[in-house]
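Asker: Okay, predicted coordinates and the sequence, questions at the end:
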Amino acid sequence: METLRGADLCFPQLNSSCETPTHPHAETMLIYSLLSSISLITVTLNLLVIISISHFRQLHSPTNLLILSLAVSDLLVGLLLMPVEIIYIEACWFLGDILCTLYYLVDYIITSASVANMVLISVDRYIAICDPLHYTTKVTKRRAQNCVWLCWIWSFIYRIVLLHDHLEKPGRSNSCSGECVVVINYSAGLVDLVFTFIVPILVIIVLYLKVFVVVVSQARAMRSHVAAATTRRSGALTVKKKEMKAARTLGFVIVVFLFCFCPYYYPTLVGEDTSIDASSAAFEIWLAHFNSCLNPVIYAFFYPWFRKSMKLILTLQILKPGSSDANVL
């Protein structure tokens, strides 16, 4: 009985050891298969987005640089965060308290960077639709690159400050040896809720409402002058349709983000501490990470350039000389 009890502990020699996580075999296999598939799809699709935008010159636009940054953060979720959570569904945490804290630091940095990228994308679409004449001068590749770097640097500094208690004393939230838990107290969780969720979402919604108002007014103006439309105006209309399609697509990305992250922030919304356990496949954590798998799926359905690029990549056409100049738009 004592031997059996020892086998059920993460560290049998310690009195403070956690019990080894156990689930029914069939349930475990189903969870492993499902989550491993999600992780593989997330990595594959986001890698295709990154290769597409990086390789094809036609895709080197400020908007796509922001999408590239978002794809990098989504790739890191599938490559670093999801595998750790899969491994520790049926295993104890043997990597120590320091790596546990660093794991959550990386998790939070990636999440913050993703949100910041979505805000930048919304600003980009707002300028493209509401101030198209000055878009090329206001939004340049250099400025887009600088904004991307700033959003990642800000995410790093912000998360260091938010998790400083856990960085000073790793493992402070663990109730026993062999688990990896971080508990964000209500005050820190409220700050995180405001700056990582509420404020960015409000900014995004306000920008998209303004875009909607402008588009409706422009549509009415074009209908009233349709008889006098010139070839030049038709060309401008085609450009406007492309911009609106991009805005709708990125708006859909925001809606999916809200759906995936609302359950994660629910404890803070009801006044509770947020507890995150790397050794459990918590629904709200995986739903938040699942957002990283859905973003490239949305691109595949709404962006013809992504489908064309994906075809060229999968058929190894990008290995041919001059393939970077291929027409994918």
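Answerer: On my side now, so go ahead. Everything numeric in this text was worked out from a predicted model, so none of it was measured.

Asker: only C-alpha atoms for contact and neighbour calcs from this point on.
Answerer: OK.

Asker: Show me the helices in the stretch 1-150 of the chain, by range?
Answerer: Along the stretch 1-150 of the chain, counting by DSSP state H, counting those that start in this stretch, helices occupy 2-7, 25-55, 62-76, 82-87, 96-130, 135-138, 141-162.

Asker: Identify whichever of these lies nearest to Ser279.
Answerer: Comparing the helices of the stretch 1-150 of the chain by their distance to Ser279 (Cα to Cα), the top pick is helix 82-87, with 6.3 Å.

Asker: before we go on, here's another structure to hold up against the first:
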Amino acid sequence: MEEEELCFPKLLNSSCKKLKQSRSETLLISLLLCFISLITVALNLLVIISISHFRQLHNPTNFILLSLAASDVCVGLLLLFQMMTADGCWYFGDFVCILYYVLDIIITSMSVGNMVLISVDRYVAICDPLHYRTKITQKRVQVCVSLFWISCLLYAIVLLRNNFKPGRFNSCSGECVILSGLHEQIVDLIFILIIPVAVIVVLYVRVFVVVVAQVQAMRSPAPAATQQRSARVRIHKSEIKAAVTLGVVVVVFLVCLCPYYCVVLTNQDAILNTVSTAFVLSLFYFNSCLNPLIYAFFYSWLRKAIRVIVTLQILQSGSSDASLL
């Protein structure tokens, strides 16, 4: 074995081999992952600062978006590990390997949980608008989001309970291998993919049906006064726009999630040792970069907030009370 082919050249008898790829390929993958990571962290930090700083943006829906942005920032940071293992070697030790997988499961689970919360929020807003403010309060949303984060932590610990002995399943130095049994894979598939996706699809189908019915009702002639009718149109348009925006976020998430789980379930033993797997994981991670771009495209308040942040007007006293809506 040549020295350049080993992850740890000094460990000739126990080191893993690097992937058989040119330096240009490794550099290209590293630069791609680095770019996605930096953009993901920067854009989602802008969302976090905007929602946290400006009081006008403190509402239940935006608090869910804040939680989603926080998980997306963590995704961007995890991408740095992917970038530094583009050659197929794990250089950070067995303890960090386990920690990496725990964080990966927590963040993946929480991303799915945030999508479920978004779907429930839009379902109540569209299908039961009269009781939305009483059912979906900021305090309740904060409690639900906190419980979701705690549940994801416990879920990761339970799912990886047989892997907490560092390096237990490594066959050579430079590997980061986590194994789970068939039961764990089935549980993960049911609770992180099948049930959440089913809930999201059912809720958004219901939202779509109600939105179509409301649009048809607004277009049909009615004896109500013109002022009342225009007020109804404004209310419905704002809710429909929010439903469409978050619907796009959910659809993009599902498109990026399915390939990720196909790889995890079929090639879990070598999740860090193939270039193709790295690209599929990057597709899932790239979703975290797309979310703030979708917000910026649909939400004028985010564009205004980013303008205030970038121009450093946020440092002025009273900037938290700025009008963005």
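Answerer: Looks like it arrived, so ask away. Since we're looking at a predicted model, the values are computed, not measured.

Asker: Export the helices of the stretch 1-150 of the first structure to TSV and append columns for mean neighbour count and distance to Lys210 of the first structure.
Answerer: Formatted as TSV, the helices of the stretch 1-150 of the first structure follow (neighbours: other Cα atoms under 10 Å; distance: least, Cα to Cα, whole Å):
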stretch	mean neighbour count	distance to Lys210 of the first structure
helix 2-7	10	61
helix 25-55	18	28
helix 62-76	23	19
helix 82-87	18	37
helix 96-130	21	8
helix 135-138	13	16
helix 141-162	16	22
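
Asker: closest to Ser16 of the first structure out of these?
Answerer: The nearest among these, by Cα to Cα, is helix 2-7 at 12.3 Å.

Asker: so where do the strands sit in the stretch 151-300 of the first structure?
Answerer: Ranges of strands within the stretch 151-300 of the first structure are 181-184, 274-277, based on DSSP state E, counting those that start in this stretch.

Asker: Would you mind getting the average deviation of the first one from the second structure?
Answerer: Going back to what we said before, that points to strand 181-184 of the first structure. In the superposition with the second structure, the average deviation recorded for strand 181-184 of the first structure is 2.7 Å (mean Cα distance after the TM-score superposition for the first structure).

Asker: Tell me the counterpart residues of that strand in the second structure, please.
Answerer: The counterpart of strand 181-184 of the first structure in the second structure, using TM-score structural alignment, spans residues 177-180.

Asker: now whatever residue of the first structure lines up with Val197 of the second structure: how far from Ile254 of the first structure?
Answerer: By TM-score structural alignment, Val197 of the second structure lines up with Ile201 in the first structure. For Ile201 of the first structure, the distance to Ile254 of the first structure equals 8 Å [Cα to Cα, to the nearest Å].

Asker: can you check Ala300 of the first structure too?
Answerer: Distance, Ala300 of the first structure to Ile254 of the first structure, by Cα to Cα: 16 Å.

Asker: how many neighbours does the counterpart of Leu95 of the first structure in the second structure have?
Answerer: Aligned by TM-score structural alignment, Leu95 of the first structure pairs with Phe92 of the second structure. As a burial measure, Phe92 of the second structure scores 15 neighbours (other Cα atoms under 10 Å).

Asker: Show me where the stretch 151-300 of the first structure has its helices.
Answerer: Taking DSSP H, counting those that start in this stretch as the criterion, the stretch 151-300 of the first structure carries its helices at 164-168, 186-193, 199-224, 231-261, 266-269, 283-302.

Asker: what's the most buried one of those?
Answerer: Among those, ranked by average contacts under mean count of other Cα atoms under 10 Å, first place goes to helix 283-302 (a mean of 20).
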